[in-house]
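**Student:** generate a structure from the sequence data that follows.
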Amino acid sequence: MQDPTQQGHVETSIENGLATIQFFHPMSNSLPGKLLAKLAESITEAGNNDEVKVILLKSEGERAFCAGASFDELTSIEDFDTGKKFFSGFANVINAMRKCPKLIIGRVQGKAVGGGVGLASSVDYCFATKHAAVKLSELAVGIGPFVVGPAVERKLGLSGMSELAINANEWRDAQWAESRGLYNHTFDTVEEMDEAIEKLVAQFRKSNPDAMESLKKVFWRGTDDWDNLLIERAELSGRMVLSDFTKNAIAAFKSK
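**Tutor:** Now for the predicted structure:
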């Protein structure tokens, strides 16, 4: 049986100015380090491609958008450097999205957990279905949403982020996420969501690329320190994941 940390893929397709970056992992689209590295690389490449006017970030399947960190990889971490490297993967993806000169649209078809909420928080405009509930489960497994926290707080505010972080075992529905600004629009069906995405992409195709790039800089104003901040947070998580408390909590959570 293939090592779960080596499973999954990230694929990019470019058509008529739209770069679609799609990721997949058989375990509810969770993200091992290999996929995180490929995601960051793909976002950077699309952002630097002159053929691309806008980027769509999505995951495969009809259920979970992203289950966050790979538990198989978390349980395999035995030293600080390995832990820092793994959590830096999330930092690198968020920073790639932040620094990408192209606007990024998010397509969230189902539940988002932990790092998945971080991804949804880091796109510039986010569509979701009514099934796209959110949860920051990190505290429940002995860590905390340290790396994704700044991105989540930027969208939800400190109150919304802390509500998710503290109530680590509780889901918040898509309507809650929309009312607090994580999702820009929610839809009853995937078909309705995709139709709305197509309309926005068509609008972006007609828009001034320089204006969109300048808007992106305006949206992310005040985050210039994130290159260092998110790596510091990755170090914090990398140390915490080595504790007996966290290892036992992850093992118990994984066995459910």
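**Student:** CA atoms for contacts and neighbours, from now on please.
**Tutor:** Will do.
**Student:** which residues does the residue nearest the centre of the chain contact?
**Tutor:** The chain has Leu119 as the residue nearest its centroid, 1.5 Å off, counting by C-alpha atoms, centre = their mean. If a contact means C-alpha atoms under 8 Å, 6 or more residues apart in numbering, then Leu119 has Ile94 as its contacts.
**Student:** is it in a helix, a strand, or coil?
**Tutor:** Judged by DSSP: H, G, I helix; E, B strand; the rest coil, the three-state class of Leu119 is helix.
**Student:** helices and strands around the lengthiest helix in the chain, which ones?
**Tutor:** For the chain, the helix that runs over the most residues, judged by DSSP state H, is helix 80-99. On a contact count with 3 or more C-alpha pairs under 8 Å, 6 or more residues apart in numbering; DSSP states H and E, helix 80-99 meets helix 33-48, helix 115-122, helix 226-240.
**Student:** one more to put side by side:
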Amino acid sequence: MSDPHVKEHIENGISTIEFFHPAHNSLPGDILAKLALTIKEAGENDAVKVIVLKSGGDRTFCAGASFKELISINDKETGRVFFSGFANVINAMRKCPKFIIGRVQGKTVGGGVGVASATDYCMASKFASIKLSELNIGIGPFVVGPAVERKLGLTGMSQIAIDANTFYDAEWARQKGLYAHVYDSTEELDAAVQATAENLCKYNPEAMREMKKMMWSGTEHWDELLAERAAISGKLVLSDFTKETLKRFK
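**Tutor:** I've put the predicted structure just below:
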């Protein structure tokens, strides 16, 4: 379990895609690339009717961008490519013709909030508080912003993006629309995720595909939009402010 990975397990029409990194499930570029590809392939696989997206371990769901990689960015192009990793995952989820159920067992930060927001139906434990911490280090939630805004509304997204030091609890996230349900334990969460996935497997795949298209309508320009946003983050990560801040996190 200790090695970083993205792995997929398919059983009875359910594809369970798990990402893991020992540093609180933070996401370096190689894991982001593999995650985007795995989601795309599951979407194209006829044996798959529904996808469950989860992270490994029983604590943090996702700590967002890899600090190690952020610190090592020294030019705009490297920065753009790194932040495009999150854009590619969100766009893979958006274009995937199958419903993606999110299983969020613990705290979620930055890019992780974006990943949770890009699921079609997100379920969480009561430990799954969220934080958009990007402003803290001198950047902003540019790439994940559209996905988070789509779920939380502009007001909710702005609130957590400006209040970048604060964790908002799972119940707040449920009331705002990010989580469909919040459970008292991981065991209850897992049982509910499994039951929901099994139920979806009984439905008409064509109907679900058309519903997904309908629910994501108006986001067709996100390939370009998120690429532009990745360039903004890639530029800001080189600022003196951010470089100094990241040094302190070393």
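**Student:** TM-score of the superposed pair?
**Tutor:** The TM-score (TM-score structural alignment, normalised by the length of the second structure) is 0.98; 248 aligned residues with a C-alpha RMSD of 0.7 Å.
**Student:** I'd like the helices and strands packed on helix 80-99 of the first structure written out as a markdown table, with distance to Gly106 of the first structure added.
**Tutor:** Shown next, in a markdown table, are those (distance: least, C-alpha to C-alpha, whole Å):
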| stretch | distance to Gly106 of the first structure |
| --- | --- |
| helix 33-48 | 13 |
| helix 115-122 | 6 |
| helix 226-240 | 21 |
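**Student:** and the closest residue to Asn88 of the second structure other than its chain neighbours, how far from Phe19 of the second structure?
**Tutor:** Leaving aside its sequence neighbours, Asn88 of the second structure sits nearest to Ala36 (C-alpha to C-alpha, 6 or more residues apart in numbering; 6.1 Å). From Ala36 of the second structure across to Phe19 of the second structure, the span is 11 Å (C-alpha to C-alpha, to the nearest Å).
**Student:** show me which of these two is the more surrounded one.
**Tutor:** Taking other C-alpha atoms under 10 Å, Ala36 of the second structure and Phe19 do not tie; Phe19 has more neighbours (23 against 20).
**Student:** what residue of the first structure takes the place of that one?
**Tutor:** Taking TM-score structural alignment, Phe19 of the second structure has Phe23 as its aligned residue in the first structure.
**Student:** relative to Glu45 of the first structure, how far out is that match?
**Tutor:** Taken as C-alpha to C-alpha, the span from Phe23 of the first structure to Glu45 of the first structure is 15 Å.
**Student:** residues touching the alignment partner in the first structure of Ile130 of the second structure, list them.
**Tutor:** Mapped onto the first structure by TM-score structural alignment, Ile130 of the second structure lines up with Val134. Residues in contact with Val134 of the first structure, defined by C-alpha under 8 Å, 6+ apart, are 111-113, 117, 171-174, 177.
**Student:** Pro101 of the first structure too?
**Tutor:** So Pro101 of the first structure contacts 47-48, 213, 216-217 (C-alpha under 8 Å, 6+ apart).
**Student:** pull the most distant pair out of the residues you listed.
**Tutor:** Asn48 and Lys217 (15.3 Å; C-alpha to C-alpha).
**Student:** looking at these two, which is more packed in?
**Tutor:** Ranked by neighbour count (other C-alpha under 10 Å), Asn48 of the first structure and Lys217 place Lys217 first, with 18 against 13.
**Student:** part of a strand, is the more buried one?
**Tutor:** No: per three-state DSSP, Lys217 of the first structure lies outside any strand segment and is helix.
**Student:** quick check: closest non-adjacent residue to it.
**Tutor:** For Lys217 of the first structure, ignoring the flanking residues on the chain, the nearest one in space by C-alpha to C-alpha, 6+ apart is Pro101 at 7.9 Å.
**Student:** my read: Ile166 of the first structure touches Glu138, true?
**Tutor:** No: taking C-alpha atoms under 8 Å as the definition, Ile166 of the first structure is not a contact partner of Glu138, at 9.3 Å.
**Student:** who's more crowded, those two?
**Tutor:** A count of neighbours by other C-alpha under 10 Å puts Glu138 above the other of Ile166 of the first structure and Glu138, at 24 against 16.
**Student:** run a quick neighbour tally on the closest residue to that one other than its chain neighbours.
**Tutor:** Leaving aside its chain neighbours, Glu138 of the first structure sits nearest to Gly144 (4.6 Å; criterion: C-alpha to C-alpha, 6+ apart). Residues lying near Gly144 of the first structure (other C-alpha under 10 Å) number 22.
**Student:** same question, the one 5 residues further on
**Tutor:** Residue neighbour count, defined by other C-alpha under 10 Å, stands at 22 for Gly149 of the first structure.
**Student:** now do the contacts for the alignment partner in the second structure of it.
**Tutor:** Aligned by TM-score structural alignment, Gly149 of the first structure pairs with Gly145 of the second structure. Counting by C-alpha under 8 Å, 6+ apart, Gly145 of the second structure touches 114, 157.
**Student:** state the distance from Gly145 of the second structure to Gly111 of the second structure.
**Tutor:** For Gly145 of the second structure, the distance to Gly111 of the second structure - C-alpha to C-alpha - is 9 Å.
**Student:** then Ala230 of the second structure?
**Tutor:** Distance, Ala230 of the second structure to Gly111 of the second structure, using C-alpha to C-alpha: 12 Å.
**Student:** quick one, which of these two is more surrounded?
**Tutor:** Set Ala230 of the second structure next to Gly111 and count neighbours by other C-alpha under 10 Å: Gly111 wins out with 30 against 26.
**Student:** I'd say the more buried one and Ala147 touch.
**Tutor:** No: contact criterion C-alpha under 8 Å: Gly111 of the second structure and Ala147 do not qualify, at 10.2 Å.
**Student:** which residues are common contacts for those two?
**Tutor:** Common neighbours of Gly111 of the second structure and Ala147 (C-alpha under 8 Å, 6+ apart) do not exist.
**Student:** where do the strands sit along the stretch 51-200 of the first structure?
**Tutor:** 54-59, 103-108, 112-113, 125-129, 134-135, 185-187 (DSSP state E, counting those that start in this stretch).
**Student:** can you redo those strands as TSV with distance to Ser30 of the first structure?
**Tutor:** Listed next are the strands of the stretch 51-200 of the first structure as TSV, based on distance: least, C-alpha to C-alpha, whole Å:
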stretch	distance to Ser30 of the first structure
strand 54-59	10
strand 103-108	14
strand 112-113	9
strand 125-129	18
strand 134-135	14
strand 185-187	22
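**Student:** among those, which is the most enclosed?
**Tutor:** Ranked by mean neighbour count, the strands of the stretch 51-200 of the first structure are led by strand 112-113 with a mean of 27 (mean count of other C-alpha atoms under 10 Å).
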